[in-house]
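K.L.:
Dropping a prediction and its sequence here:
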Amino acid sequence: MFNALMKSVFGSSNDRYVKSIGKLVNQINALEEQMQALSDDELKAQTHKFRDQLAAGSSIDDILPEAFATVREASVRVLGMRHFDVQLIGGVVLHRGEIAEMRTGEGKTLVATLATYLNAIEGKGVHVVTVNDYLARRDAEWMGQLYTWLGLTVGVIVPNIQEHERRDAYNADITYGTNNEFGFDYLRDNMKHDRGSMVQRPFNFGIVDEVDSILIDEARTPLIISGPTEDKTDLYITVDEVVKRVDPEWYEADEKSKNISWTEDGNEKVEDLLREAGLLETDNLYDVENTQVVHHLDQALKANIMFKRDTDYIVKDDKVVIIDEFTGRMMDGRRWSNGLHQAVEAKEGVKIEPENQTMASITFQNYFRMYPKLSGMTGTAATEAGEFWDIYKMNVVEIPTNVPVQRIDEEDEFYKNTQDKFKAIAQAIAEKSKIGQPTLVGTVSIEKSELLSKFLDEEGVKHSVLNARFHESEAHIVAQAGRLGAVTIATNMAGRGTDIQLGGNVEFRIDDELSDMEEGSKREAAIDRIKAEVEAERQKVLEAGGLFVLGTERHESRRIDNQLRGRSGRQGDPGLSRFYLCLEDDLLRIFGPDTLFARMMNSNLEDGEAIGSKWLSKAIETAQKKVEARNYDVRKQVVEYDDVMNDQRKVIYEQRAEIMDSEAVDDVVVDMRQDTVNAMVTEACPPGSYPEQWNIDGLKERLDEVLGLQPAIDNWMQEDQIEPEIFEERILAEVEQRMDDKIAATDPGIWKRVEKGILLDRLDHHWKEHLATLDALRQVVFLRAYAQKQPINEYKQEAFGLFERMLDTLREDVTGILLKSEFRMAPPPQEELPDLPDFLTGHIDPLTGLDNSNDGDGSADDPALFGSLAGSPRAAASPGGAATPADNPFAGQEVSRNAPCPCGSGNKYKHCHGSAV
């Protein structure tokens, strides 16, 4: 009560902060007339002037008012759009590395131009991160007109572009791209063997569009690059057959976490089934020899019980395609990890692709924290403000709307069951459709959207369905969702990227209706007619009450509900929103308090009857907060574990960069030899021990196995006062003599490349193996909690020990290869190393195996691994040996998959005529 009174008098801290930015806005506004008086050439010259000022010692903050005023005037001349004062406030917030929360329709894309231009003047690069490729291309083309007019360069990162195009895009002043493309490029860069072939440059400033979607929703799942392992198709199929015979009483399912555990009785019975199927190597299911079978058994059970067709995935073209739980989009090429996708494929009886091994991974948290300055914008961030500060140290600033919001948000309506709810929804939509009010319906799954579609058919209501099955036409469906009487069912509206305009979208109507009409007076007249029709229709829609947003149930996150609501009432338009709920909704069934169910069931609610109350809405919000808190804990746990790996990742990647930048690595290799010999001698002859306690036989065996040496250690043992230090000196002398002989017989330039190549290759190999070990460790370390130990602390300790062991193995491996290998002269290397093969790229939840990626780079059908030695050509190996398509004119020719296609399209062969080879 007291806090509310204080806010009414003094305003909230957010209000005071926004008000303080008003001084800067006044300075920018004061420069408007001065900017308007400049000619086009003089306005363009401002960029050069600002760069001179920065070179002379001015800071970016010093030039902010004049730079913002320049962008606003340039936007008026180039785009025909003038920044509102609230957009200037948003630009300042972005420049300061904070999150601007602005409602849908407030022009966030235009807001970003202010901070982007200001920070791009330095020439260090600005990354504008979007949620999908469509938005990256659209914004780069749309806002790029403004930047290029002002003398800046603009690049865009999208899938399937060639390496040199990707490098040029990163070297531009401003680079647009998706979060996945940026993250995967970072990982791929740190798998390359030549600094010149890397595409990214040092991080500077990033602006994240839809920041809550990218840094919150998708942050639970790390980006992973992987390569294939051996084929285990028969195992998946056999285990799936076993699981299909399992009785529901044998297991306990937790829908909250999508986990399943066997009961004690179920353990014994499934063990009998596995023994009958011949899958157990020993009698006891949980013996170490049966680890793999147990793992695949758990994944098969999860696939059959917890993952629902048309909700979590669909089957299309004999493939299991994942559905993004946040956007409802199909994620072609993305696969669940840890054998889960293979288990679903076995369940559905489609072709089973091989599993993959992690080769590089990073979480979005640790990727984006590498930017010295990071900001973001979205319509819904306030509910997650605490997490943004805890993880990214970013404040959320709520920016006021340019025009007061006119939308009416009604109380939720609550029904007894799904049938009653959907019947009421269909009737409400039919009523709105009759008066011409357009309706946007938000559902949480394909299944629910198709169920509602049947109810609407019964009511005779014409409607469009927007879900993963109709992905290709989504932009056209959304664009016309504001037309008179239109009814649009959308699986999820997050990140759709197309504005809903009342009366319809002029540009899309022109594309749809006049695409075949040639330029001329007839086309101009047709365009004028469409514009007039849209404006007339807009007035009718406004009179009908604007866009009606209807939610068929509450989402786990309040932000997703707010995103749906935010589609209505943009820029002062009237609008209406309402949610329909029932006891059978997942949110209430799984997370709702028991008292809620009890009270509702005892209220004797009649069939078809609805109630609504503030108490009910409060209970639902409480359930949503519980889910959000749980999801935050999951994300926090992921980043805690990845922080451990991140420290190691930084060491490895920095070491790789140093190796690539070095002319020669002989000093590193010499140190490795010395450390290897020292470790062997120390292990066999521990300090403070007596000669009779030394493991001489073990030392000889290790020297022969690792270094290929057979020194006369038995003779040395006959000497008086022999010490381990003498062993070490003599062994090292033999090692160095052999190395000197090899170096003397090889061209110095070639030897340098050999050393560098082997060092990089073995470093990559052991890092890949280390990642696989850490993955396995993370899967089992939670069991330590039963011993009253903190799993994260155990993980840190184990991971550190494994990292040290990996470095020891690396030293031995490099030393052994250089000592034992025979080197022959080979043809000189090509001037440019070939591109990295298209590894499988995924965005995988380490706890559930869920893939939350939307990186459609088409690489999922072309996994490959490194060549055996660094510096050797790394060829992409296409699995399965697919048949050559009849319409490929280059079939039978030896065309490299990474080479430009001979047809002259400019694309790589593998992405053009060779796509099915």
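P.N.:
The structure has been received and is ready for your questions. Residues are numbered from 1 along each chain as shown.
K.L.:
For the rest of this, base every contact and every neighbour count on C-alpha atoms.
P.N.:
Noted.
K.L.:
Leu869 and Ile758 touch, don't they?
P.N.:
Yes. If you go by C-alpha atoms under 8 Å, Leu869 and Ile758 touch, sitting 6.1 Å apart.
K.L.:
who has more neighbours, those two?
P.N.:
Neighbour count, other C-alpha atoms under 10 Å: between Leu869 and Ile758, Ile758 has more, with 21 against 16.
K.L.:
what comes up buried for whichever strand or helix holds the more buried one?
P.N.:
Element membership of Ile758 [criterion: DSSP states H and E] is helix 748-780. Residues 751-768, 770-772, 774, 778 are the ones in helix 748-780 that count as buried (16 or more other C-alpha atoms under 10 Å).
K.L.:
what about versus this one:
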Amino acid sequence: MFGGIAKTLFGSSNDRYVKSLGTIVQKINGFEPTISAMSDEELAQQTVKFRERLANDESLDSILPEAFATVREAAKRVLGQRHYDVQMIGGIVLHRGEIAEMRTGEGKTLVATLGTYLNALPGKGVHVITVNDYLARRDAEWMGQVYRFLGLTVGVIIPNLSDQERREAYAADITYGTNNEFGFDYLRDNMKYDRASMVQRPFNMALIDEVDSVLIDEARTPLIISGPTDDKSELYIGVDAVVKQLVPEDYDMDEKMRTIVLTEDGTEKVERMLEDAGLLEGANLYDFENTQVVHHLNQALRANVMFKRDTDYIVKEGKVIIIDEFTGRMMEGRRWSEGLHQAVEAKEGVNIEPENQTLASITFQNYFRMYPKLAGMTGTAATEAAEFYDIYKMNVVTIPTNLPIQRIDHDDEFYKDTKDKFAAIAKTIEEHAKNGQPVLVGTVSIEKSELLSDFLKKAKVPHSVLNARQHENEAHIVAQAGRKGAVTIATNMAGRGTDIQLGGNLDFRIADELRDMEEGPERDAAIAKIKAEIEAEKEEVKAAGGLFVLGTERHESRRIDNQLRGRSGRQGDPGMSRFYLCLEDDLLRIFGSNTMFAKMMRSNIDDGEAIGSKWLNKAIETAQKKVEARNYDTRKQILEYDDVMNDQRKVIYEQRADIMDAESVSDVVEDMRFETVGAVVQAACPPGSYPEQWDVEGLQERTVEVLNVEVPVAEWIAKEDGLDPETLEERIREKADALVAEKTKEVDSKTWTQVEKSILLQNLDHHWKEHLAMLDALRQVVHLRAYAQKTPINEYKHEAFAMFERMLENIREDVTRTLAHAQFRMAEPPPLPDLPDFLTTHIDPLTGEDDTNDIDAGTRASADGFVTSRMPPFQGAGPRGEPEGVDPEQWGKVSRNAPCPCGSGRKYKHCHGAIGVGA
């Protein structure tokens, strides 16, 4: 109660914060007369002056008022748009690394120019993130006019650019692009073998448009770069043949839990059959060497015994297609993971598609948290304010509208079932459209859009249907959704980022209707005519009540509902909104099916009858809050697991960067050799043991295998009393160092450094790839630890750390072994491998929808929807046979990337310019 009284008297904390920014806005306005009096040249020179002031240790905050006034004047001259005072407040919020919640139609795109310009002045780059490629291109061109007028450079990142084009775009002061493009470029950069070939530069600031969509809706799905694993078709087929010989007595099955395990007799039987088939190493199925065979055996068992054809899947045109157990629909584009789909393909005797292996991955949460400054803007963020602060440490600031809101939000209407609801919706749409009022209908799925479209076709109501797939076409349709009598059906995300203006959008009408008309008096007259038509139509639409937003059901998140509602009532325009609900809606069916309200609805409402009240609205909002809290907990748990991998990812990527930047990595290699010798000696001569207890034979074998040196350990023990492991370690190290020292004399120091770097990076990448696969496997089973009263996340952290330590040990040993056995056959340095055309995927695990928008050249979409790649193998280094009559000595100097003069078709660096490094 007291909180409510205090809020009435003093305003909310948000109101007080916004009011405090008014003094800065006054300073900005104070510069306006001076800035307005400048010529275009003088205005453009402001950027140079600001940069000089920053070089003299002035802060961005101190030049903010003058810089914002400069941007306002530039926008007025270039775009014909002047920032409102509330937009200036939004710009200050963005500069401070906070989220500006601004209603639809308040000009967020223009607001972004303020914080972007100011933070681009130091020259470190500002990334502006949009939700699709169309908006990235549009905003870079549209707002880029302001930046270029003021002397800043603008780049845009879109799919299918070359590395050089991307490098140039990232080098610009301001770079536009989608979240997927920026994230994939980061991953690809950290897989390259040369700093000069990387495209991104150190992060400075990211400004995210539709921040709730990027950081919350899409954040549950990681970005993944992957490539196909080795073809294991023969192993799948071999194991499948063994499983087909089993009888029910050989295994125990739990249909409820969908698990199946071999009995003791079944295990013995399988071991004999696998041994006969040549698939088993040793006598025991569960030996470490047979881990992969056991995995495939388990999947083959599930495929043959538990998965039924025409129930769980069908075979169509030689492909296994999953059937959704809830809807009975074919789920083309989805594949079972962990080799299960391949096991079913082996069972059915169809072509076995290879599995994909993760080479690099990152979540949007961890990608964007790497930026020193992160800001965002959206029309709906307040409901997720706690999540934004907890995960990103970003405050949400609600910016007041420029003009008071005139929209009327009606109470929800409840119907008994979907048929009654959609019949009522169609009737309502028909009535409002006849009166000339434009209607924007929001649905939660494409299926519901098509269902409503059928109702409207029967009623002969003209309408447009959008479903968030062709962004540019949708933008043109949504822009005209405010025209008289227009009916537009859109899924939640369709047309986001496009302003709906009553009477129609002038810019889009000119672009659509006058596309082919040349500049001149005739075009000017046509534009004037369109302007007059829009003004007249706008008054008619206002008289009809403005834009009517109609929601066909409530979403799990209030934020999505508010996005739809916020389309109406822009810049003080009239408008109205209403949601239509029924008991068959997902929200009510899942979370309120057995409530008193549901029982009352079923028993007291007749067919076609509707009820509505504020009490029911409150009940729905409470249900939505509960779902939001649950979804937040789920996202937070996913992030906790990814944080473990993220810490390790940072270590690996920092090590890669250090290796690429270092003039010499000999110290690193020497430390690795030092650690490896210590590990080899310690394994054979445990601390506190006597010489007679040492594994002398094993030690001598290991030194030859790993260090390429023969060590007379037995002789040393026989000749010397009291020989300790430390002395032994020192002697072996001296021999290993001497061997490497001899090798360095065979080539010049520059070449040796290149050899060391190449071997370090390739070993690092190989083991990191294997480590990612092991972490994925661990994450899928660690929840079982809860049955032992252990916390899964703590167990995951502990196991992941131990695995990471083992990975580092393996890297040290492999690098030492490779360098010890390396043989040099040519004088040129070894080439660093070119990156193949990797696959990039961002696929929602719940829906199977591919949000990638980034299919690289050289990849093809497969039937599984996950994309499989024509991924060329790394070009191995080594001498090739020379064609008869070819004399390399007569070629002179050949560029490393030029075609080899021998006529092989390879680049010179992969052919005669290569150096062989091999064991």
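P.N.:
On my side now, so go ahead. Please read these numbers as outputs of a predicted model, since none were measured by experiment.
K.L.:
if we can go back for a sec, for the helix holding Ile758 of the first structure, give me the average deviation versus the second structure.
P.N.:
Mean deviation of helix 748-780 of the first structure relative to the second structure after superposition (mean C-alpha distance after the TM-score superposition for the first structure): 0.9 Å.
K.L.:
ok, now stretch 617-631 of the first structure?
P.N.:
Looks like 1.7 Å for stretch 617-631 of the first structure (mean C-alpha distance after the TM-score superposition for the first structure).
K.L.:
If we go by neighbour counts, what in that stretch is buried?
P.N.:
Using 16+ other C-alpha under 10 Å as the test for burial, stretch 617-631 of the first structure gives Ala619, Ile620, Glu621, Ala623, Gln624, Lys625, Lys626, Val627, Glu628, Asn631.
K.L.:
Format those as CSV; extra columns: distance to Leu576 of the first structure and secondary structure.
P.N.:
As requested, those are exported to CSV (distance: C-alpha to C-alpha, whole Å; DSSP: H, G, I helix; E, B strand; the rest coil):
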residue, distance to Leu576 of the first structure, secondary structure
Ala619, 22, helix
Ile620, 20, helix
Glu621, 20, helix
Ala623, 24, helix
Gln624, 22, helix
Lys625, 24, helix
Lys626, 27, helix
Val627, 27, helix
Glu628, 26, helix
Asn631, 30, helix
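K.L.:
Residues touching stretch 103-115 of the second structure, excluding its own?
P.N.:
68, 71-72, 83, 87-88, 90-92, 94-95, 102, 139, 143, 146-147, 207, 377-380, 401-402, 499-500, 566-568, 570-571 (C-alpha atoms under 8 Å, 6 or more residues apart in numbering).
K.L.:
residues in the first structure aligned with it?
P.N.:
The alignment of stretch 103-115 of the second structure onto the first structure (TM-score structural alignment) spans residues 103-115.
K.L.:
Which positions in that stretch come out as buried?
P.N.:
Here stretch 103-115 of the first structure shows Arg103, Thr104, Gly105, Glu106, Gly107, Lys108, Leu110, Val111, Ala112, Thr113, Leu114, Ala115 as buried, counting by 16+ other C-alpha under 10 Å.
K.L.:
try stretch 29-45 of the first structure
P.N.:
Quick answer for stretch 29-45 of the first structure (16+ other C-alpha under 10 Å): Asn29, Leu31, Glu32, Met35, Gln36, Leu43, Lys44.
K.L.:
Contacts only, for the second one.
P.N.:
Right, the one you point to is Leu31 of the first structure. Here Leu31 of the first structure is in contact with Pro65, Glu66, Ala69 (C-alpha under 8 Å, 6+ apart).
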